[in-house]
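A.B. asks: take this sequence and fold it.
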Amino acid sequence: MPKINVYLPDELAEAVKAASLPVSAICQRALEQSVRRVTAIRAIALNDFDDSQLTQFTERTRTVIRLAVEAAAGAPNVGTEHLLAGILREGTNLGVHVLRAMEIDPKLAETAVAARIPTAGGEPPTRFSDFAANALELTVTEALSLGHNYVGCEHLLLGLLSEPGGTAGDVLRELGMDVKTTRQTVVAALTGYQHLRAQPGNDPVLAAVRKELQPIIERIERLEQRADGT
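C.D. replies: Here you go, the predicted structure:
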């Protein structure tokens, strides 16, 4: 049986050892699931794109993917750079708010990624690139690892950053982002929205913040209702 080395951060490696986990069996199962998801993503024909193929993705994330396909017009495939451009062009999603929370100007990120995308024109692409498919698989993995039953733009941002070979990851890392800090920011942002939603509405400052974040709060509420079957 072929052997594949798996490299872990020191902290995680120590935790795995302490828990005496069956690493080989767990990795085999996780890789089997990832191979199936990546194969399905690569098989998606974008010239006949159907939202039902991405059932766990939120409507805003699907909008981002549609914008990515538009940004990739004339390119052979939809790349990670086009997915990042989609996040930035949509402009209201949690991924963009995470950038701001990390003191990264979305306009600066948009300029940086636009420099990596040739001038649009021509037929739309029909497939995701290998790097983009890998990033979308990592996106789903990020959502699952955070215990979420939906895939949002915040997970897509993490997936793009985690993919080591894609242009989007290069752009984000050049802007000073790393996976660990970004993941912590996503968790903090979601926790903050839940806390904010529970606060009384008579504070004018909180009211202003609530108004700015209302689309995201409403999205979380819809997802919770869907998960509860209501």
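A.B. asks: from now on I want contacts and neighbour counts done on CA atoms only, so please keep to that.
C.D. replies: OK.
A.B. asks: which residue lies nearest the spatial centre of the protein?
C.D. replies: residue 156 (0.9 Å; C-alpha atoms, centre = their mean).
A.B. asks: hmm, that residue is touching residue 133, no?
C.D. replies: No: taking C-alpha atoms under 8 Å as the definition, residue 156 is not a contact partner of residue 133, at 11.4 Å.
A.B. asks: shared neighbours of those two, which are they?
C.D. replies: Counting by C-alpha atoms under 8 Å, 6 or more residues apart in numbering, no residue touches both residue 156 and residue 133.
A.B. asks: what's the burial count for the residue nearest to the residue nearest to the centre of the chain when sequence neighbours are not counted?
C.D. replies: Nearest non-adjacent residue to residue 156, counting by C-alpha to C-alpha, 6 or more residues apart in numbering: residue 139, 4.9 Å away. For residue 139, the neighbour count with other C-alpha atoms under 10 Å is 25.
A.B. asks: element containing residue 139?
C.D. replies: Using DSSP states H and E, residue 139 maps to helix 130-145.
A.B. asks: any chance you could list what contacts the strand or helix carrying residue 14?
C.D. replies: Assigned by DSSP H and E, residue 14 belongs to helix 10-19. Here helix 10-19 makes contact (C-alpha under 8 Å, 6+ apart) with residue 23.
A.B. asks: tell me the first helix or strand C-terminal of it.
C.D. replies: Proceeding N to C from helix 10-19, the next assigned helix or strand is helix 23-43, under DSSP H and E.
A.B. asks: so how far is that following helix from its chain's centroid?
C.D. replies: How far helix 23-43 lies from its chain's middle: 18 Å, per C-alpha atoms, centre = their mean, to the nearest Å.
A.B. asks: how about this one, so we can line them up?
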Amino acid sequence: MASKPRTAVATVLFSLPTAKPDRISTGKNSKWSARAIKSFAMAELEARKLKYPNTGTEALLMGILVEGTSLAAKFLRANGITLFKVRDETVNLLGKSDMYYFSPEHPPLTEPAQRALDWAFDQKLKSGENGEITVTHLLLGIWSEKESAGHKILASLGFDDDKATELSKFMDKDYDRSFK
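C.D. replies: Next up is the predicted model:
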């Protein structure tokens, strides 16, 4: 008896977790860019690699750098902020996890990480422009969380308000641009 070929089912995620579920029905059709979604997925993976119980702003920052092709990632690298430096700073700031701890497949977001995502969403809505919420929105959301590990790591590696202002000029654009 011949078996039927199986059909593959793929789920495409157009949104990232939000603390305010009513945002989804705002009428505005803002969605996350593919690069932002990939950055988020890579952030979860980085949190798991470090065996952390949550996905924090530091993991979001690492996820941006792992994705690597976005304007935000290129901007960070052009300013000397690399994945290895961020990983080292993360371990220095937060410490190493228990060697025998197994992080969940999708580590839940910390409160600062959730606020960073919500900030990015809100900035896109405030801009009134159509289009996607980009990785640049996400990076600036991390920077907006002053007490978060991600902000502290960025600051220790030389990112400051001037760099955030420079990057914000390109918030609604996620095109290939080289920074010198």
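A.B. asks: quick TM-score on the pair, please.
C.D. replies: Here the TM-score for the pair of chains, by TM-score structural alignment, normalised by the length of the second structure, is 0.65; 147 aligned residues with a C-alpha RMSD of 3.3 Å.
A.B. asks: ok so, going back, which position in the second structure aligns with the residue nearest to residue 156 of the first structure?
C.D. replies: Alignment note: residue 139 of the first structure maps to residue 120 in the second structure; criterion TM-score structural alignment.
A.B. asks: before we move on, what about residue 66 of the first structure?
C.D. replies: The equivalent of residue 66 of the first structure in the second structure is residue 41 (alignment by TM-score structural alignment).
A.B. asks: who are the contact partners of its match?
C.D. replies: Per C-alpha under 8 Å, 6+ apart, neighbours of residue 41 of the second structure: residue 63.
A.B. asks: so where does it fall, helix or strand?
C.D. replies: helix 34-49.
A.B. asks: how much space separates the residue nearest to the centre of the first structure from residue 61 of the first structure?
C.D. replies: Distance, residue 156 of the first structure to residue 61 of the first structure, by C-alpha to C-alpha, to the nearest Å: 8 Å.
A.B. asks: now residue 226 of the first structure
C.D. replies: 16 Å.
A.B. asks: look at the two and report which has more neighbours.
C.D. replies: Shown here are residue 226 of the first structure and residue 61; by other C-alpha under 10 Å, residue 61 has more neighbours (24 against 12).
A.B. asks: pretty sure the more buried one contacts residue 150?
C.D. replies: No: with contacts counted by C-alpha under 8 Å, residue 61 of the first structure stays clear of residue 150, the gap being 10.1 Å.
A.B. asks: for the second structure, what spans make up the helices?
C.D. replies: 34-49, 57-67, 71-78, 83-94, 111-127, 135-144, 149-156, 161-168 (DSSP state H).
A.B. asks: so which of the ones you listed is nearest residue 105 of the second structure?
C.D. replies: helix 34-49 (7.3 Å; C-alpha to C-alpha).
A.B. asks: what's near enough to touch the match of residue 139 of the first structure?
C.D. replies: Residue 120 of the second structure sits next to 133, 137, 138, 140, 141 when contact means C-alpha under 8 Å, 6+ apart.
A.B. asks: ok, those residues vs residue 64 of the second structure, which is closest?
C.D. replies: Lowest distance from residue 64 of the second structure to the contacts of residue 120 of the second structure (C-alpha to C-alpha) belongs to residue 138, with 8.6 Å.
A.B. asks: state the distance from the counterpart of the closest one in the first structure to residue 190 of the first structure.
C.D. replies: Using TM-score structural alignment as the criterion, residue 138 of the second structure maps onto residue 156 of the first structure. Relative to residue 190 of the first structure, residue 156 of the first structure is positioned 15 Å away (C-alpha to C-alpha).
A.B. asks: same check, this time on residue 145 of the first structure
C.D. replies: Going from residue 145 of the first structure to residue 190 of the first structure by C-alpha to C-alpha gives 15 Å.
A.B. asks: higher neighbour count, the two?
C.D. replies: residue 190 (17 against 9).
A.B. asks: and residue 81 of the first structure, how far is that from residue 58 of the first structure?
C.D. replies: In this structure, residue 81 of the first structure lies at 20 Å from residue 58 of the first structure, with C-alpha to C-alpha as the measure.
A.B. asks: correction: residue 18 of the first structure
C.D. replies: For residue 18 of the first structure, the distance to residue 58 of the first structure - C-alpha to C-alpha - is 37 Å.
A.B. asks: next one: residue 227 of the first structure
C.D. replies: From residue 227 of the first structure over to residue 58 of the first structure (counting by C-alpha to C-alpha), the distance is 13 Å.
A.B. asks: repeat that for residue 156 of the first structure.
C.D. replies: Going from residue 156 of the first structure to residue 58 of the first structure by C-alpha to C-alpha gives 11 Å.
A.B. asks: next: residue 226 of the first structure.
C.D. replies: From residue 226 of the first structure across to residue 58 of the first structure, the span is 11 Å (C-alpha to C-alpha).
A.B. asks: now do residue 176 of the first structure
C.D. replies: In terms of C-alpha to C-alpha, residue 176 of the first structure sits 27 Å off from residue 58 of the first structure.
A.B. asks: higher neighbour count, those two?
C.D. replies: Between residue 176 of the first structure and residue 58, residue 58 has the larger neighbour count (other C-alpha under 10 Å), namely 17 against 10.
A.B. asks: residues in contact with the more buried one?
C.D. replies: Residue 58 of the first structure touches 150, 151, 152, counting by C-alpha under 8 Å, 6+ apart.
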